[in-house]
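In: The sequence and its predicted three-dimensional model are supplied below.
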Amino acid sequence: MPHYLSELYTSKRTWLSLDAVARQQFFETVGHGMAKLSDLGVEPIAFGEVDAGKLHAASQSYFAIWRVPDEAALDALVSGIAAAGWHDYFETINAAGRGTDLPGHLAQLAAARS
């Protein structure tokens, strides 16, 4: 089964203080790192703004969802994001792990001990 990374993040003051040119330079840095990650099978699924009007909405402003073929690629993705300096600009929460189908997940929940 593939692995997934779901990120929830909010801009820090350091991001908000950057001008448009500095933000674009940062995006270029991120883009260069993505080429290497694509070679590992990292697949961006979706990105967007969190809809704060939905029931139980996250307090973060943005989300990203990634699919990767295995744990090694997942580790490379998480490390690559950090190495790009992402966390200097965005407060981030990660949820990552091996994916399963609905019956498999229900079995995980049924077996929960905490």
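Out: The structure has been received and is ready for your questions.
In: can we go C-alpha only for contacts and neighbour counts from here?
Out: Will do.
In: Mind listing what's buried along the top helix by length along the chain?
Out: If each helix of the chain is counted by residues according to DSSP state H, the longest one is helix 20-39. Using 16 or more other CA atoms under 10 Å as the test for burial, helix 20-39 gives Phe26, Val30, Met34, Leu37.
In: Against that first model, consider the following:
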Amino acid sequence: MSYMLIELYTATPAWTALDALSRAAFFARIGAGMQHVDPARIKPLAMGPIDQDVPHTRAEQFYAVWQCNERQDADALLAAIDATGWHTYFTTTHVAGSAGGLQQHLAELAALPKA
């Protein structure tokens, strides 16, 4: 079973204050950091801006969805992201868990205890 990692993030004032040359240097650091990520174990599935006109959306500006083979791979990815200095420039919320199908998820919801 796969393990999913979803990131929701927004630029900080530190990011918006950076000039183009500093942003390019940061992106080079991101690229170098991602060289250590095993593409057979960690795959980027989708990334982009969050549509703000969707009902019940979040306030963050961007999202990224990663598919990992297991929890340890997601932990390694999070460590690699952190090592780039990402959290200086982006406020991030992480959502993670094992990937399952619709029927499995409905069973998980049905199994929740009564209040």
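Out: Happy to help now that I have it. Computed from a predicted structure; not experimentally measured.
In: Tell me the gap between stretch 101-114 of structure 1 and the middle of its chain.
Out: In this view, stretch 101-114 of structure 1 has its centroid 23 Å away from the chain centroid, taken as CA atoms, centre = their mean, to the nearest Å.
In: try stretch 14-28 of structure 1
Out: The mean C-alpha position of stretch 14-28 of structure 1 is separated from the chain mean by 19 Å, CA atoms, centre = their mean.
In: What of stretch 26-42 of structure 2?
Out: Relative to the centre of its chain, stretch 26-42 of structure 2 is centred 14 Å away, using CA atoms, centre = their mean.
In: do the same with stretch 3-20 of structure 2
Out: Worked out by CA atoms, centre = their mean, stretch 3-20 of structure 2 lies 10 Å from the chain centre.
In: residue boundaries of the helices in structure 2?
Out: 13-16, 20-34, 71-83, 86-89, 102-110.
In: The third one vs structure 1, average offset?
Out: Superposing on structure 1 places helix 71-83 of structure 2 at an average distance of 0.9 Å from its equivalents, by mean CA distance after the TM-score superposition for structure 1.
In: in that helix, what counts as buried?
Out: Arg71, Asp73, Ala74, Ala76, Leu77, Ala80, Ile81.
In: Repeat that for the first one.
Out: Residues of helix 13-16 of structure 2 classed as buried by neighbour count (16+ other CA under 10 Å): Trp15.
In: re the thing from before, output the contacting helices and strands for the longest helix of structure 1.
Out: Contact partners of helix 20-39 of structure 1 among helices and strands, from 3 or more CA pairs under 8 Å, 6 or more residues apart in numbering; DSSP states H and E: helix 71-83.
In: swap the cut-off to 10 Å and go again
Out: helix 13-16, strand 43-49, helix 71-83, helix 86-89 (3 or more CA pairs under 10 Å, 6 or more residues apart in numbering; DSSP states H and E).
In: Let me have these in a markdown table, extended by distance to Ala95 of structure 1.
Out: Below are the helices and strands packed on helix 20-39 of structure 1 laid out as a markdown table (distance: least, CA to CA, whole Å):
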| stretch | distance to Ala95 of structure 1 |
| --- | --- |
| helix 13-16 | 23 |
| strand 43-49 | 15 |
| helix 71-83 | 11 |
| helix 86-89 | 15 |
